[in-house]
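Show me how the following folds:
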Amino acid sequence: MQSPDLDIFDLRLLAALQRAGRSPNAALAETVGLSASQVSRRLSRLEADGVIAGYAALLRPEAVGLTVMAFSNVSLERHAEELVQGFEQAVTARPEILDCWSVTGEADFVLRIVAADLKAFADFLSLRVLRIPGVRSVRSSIVLHRIKQTTALPLDHVGG
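Here you go, the predicted structure:
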């Protein structure tokens, strides 16, 4: 996807949305120095261009009973297309897997997984992940403390 031309007002608008996504257009307009109608048009364009992928409420996992978060490195037996596609379909179908990245290095994929407790996590790995055809090994790290987590992307490298 080619990056659309973003001017200083687009960047200010995107930064404001990343800080407070529920801000009404009037508040965003005041923050970025435009009218509410200009903000509305820009938001529509940024959405249509795929710069804004969507909107979401960010939940605290522990507040909804998900007390364990882990990162699991998964290696496949082979990189045959049908195994990779099957793996991708299997992880896409599991809501416990928040993120899945194909990576370089010792593992083929890194998963970010949430679970209610350690037993639920262990059961999920053994009954779900390890049973996906082609999975050779899984090495997991349990998160002890979250030091930093953000969904905001840095925008200062974008010339406007």
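
alpha carbons only for contacts and neighbour counts from here, please
Will do.

tell me the contacts of the residue of the chain positioned farthest from its centre?
Centroid-distance maximum for the chain: Ser35 at 31.2 Å, with Cα atoms, centre = their mean. For Ser35, the contacting residues are Ala26, Ala29, by Cα atoms under 8 Å, 6 or more residues apart in numbering.

Sequence B follows; please return its structure for comparison with A:
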Amino acid sequence: MSLESPVLDATDHLLLQMLERDAHLTHARLAEPLHLSPSAVSRRVQRLEAAGAILGYGARINPQVSGKTTLAFIEIRLASQREAVLEEFERAVQACPAVCECHLMTGEADYLLRVAVADTADYERVYRKHIAALPHVVSIKSAFAMRSLKMP
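So this is what the prediction gives:
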């Protein structure tokens, strides 16, 4: 990934929006609304990948199929904001398979985690085995999503 942010023009931004909505679009299909040739789109995509603007490609999995229908949002407060404490916590979170997202936050919580689990019993297992075992944690607050309206 490039150390500097790539300079993006309006076409790059539109291309990124289209890919974010559907990464399976062919270069020919992307080219139409951008008024470019497929080869020009291919070059732009390669440049955006090389510059680190595109971090990767993935699939959104239906929670009903994966069995992970319950989302928990967990606010974590740490004992300290020292660099070593943050790094140790972040390494431990990276090793926790149930954590889908982890964000360093402003405000009362130091981190916000998004965890996908099958149900509350599965959450209890994840909580006991992984979340409560995270280093330097002084406070944990959990909230469950009742319904998801818009997801990445």
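
For the residue farthest from the centre of the first structure, give its distance to Ala26 of the first structure.
Per Cα to Cα, to the nearest Å, Ser35 of the first structure is found 7 Å from Ala26 of the first structure.

same check, this time on Lys119 of the first structure
48 Å.

which one of the two has more residues nearby?
Ala26 (14 against 11; other Cα atoms under 10 Å).

quick one: what's aligned to the more buried one in the second structure?
Under the alignment (TM-score structural alignment), Ala26 of the first structure maps onto Ala28 of the second structure.

Might one say that that match is in contact with Pro38?
Yes - counting by Cα atoms under 8 Å, Ala28 of the second structure touches Pro38, with 4.7 Å between them.

Could you count how many residues lie near the aligned partner of Ile147 of the first structure in the second structure?
Counting by TM-score structural alignment, Ile147 of the first structure lines up with Leu149 in the second structure. Using other Cα under 10 Å, the number of residues around Leu149 of the second structure comes to 5.

same question, the one 3 residues further on
Counted with other Cα under 10 Å, residues neighbouring Pro152 of the second structure total 5.

can you pull out the strands in the first structure?
Secondary structure of the first structure (DSSP state E): strands located at 68-76, 97-102, 109-115, 135-142.

Just send those back as TSV, with distance to Val129 of the first structure too.
TSV is the format used below for the strands of the first structure (distance: least, Cα to Cα, whole Å):
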stretch	distance to Val129 of the first structure
strand 68-76	9
strand 97-102	10
strand 109-115	10
strand 135-142	8
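
Val65 of the second structure pairs with which position in the first structure?
By TM-score structural alignment, Val65 of the second structure lines up with Ala63 in the first structure.

residues contacting the residue nearest to the spatial centre of the second structure?
Nearest residue to the geometric centre of the second structure (Cα atoms, centre = their mean): Glu101, 5.0 Å. When contacts are counted by Cα under 8 Å, 6+ apart, Glu101 of the second structure touches Leu113, Arg114, Val115.

can you redo the residues you listed as JSON lines with distance to Leu19 of the second structure?
Shown next, in JSON lines, are these (distance: Cα to Cα, whole Å):
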{"residue": "Leu113", "distance to Leu19 of the second structure": "26"}
{"residue": "Arg114", "distance to Leu19 of the second structure": "24"}
{"residue": "Val115", "distance to Leu19 of the second structure": "25"}
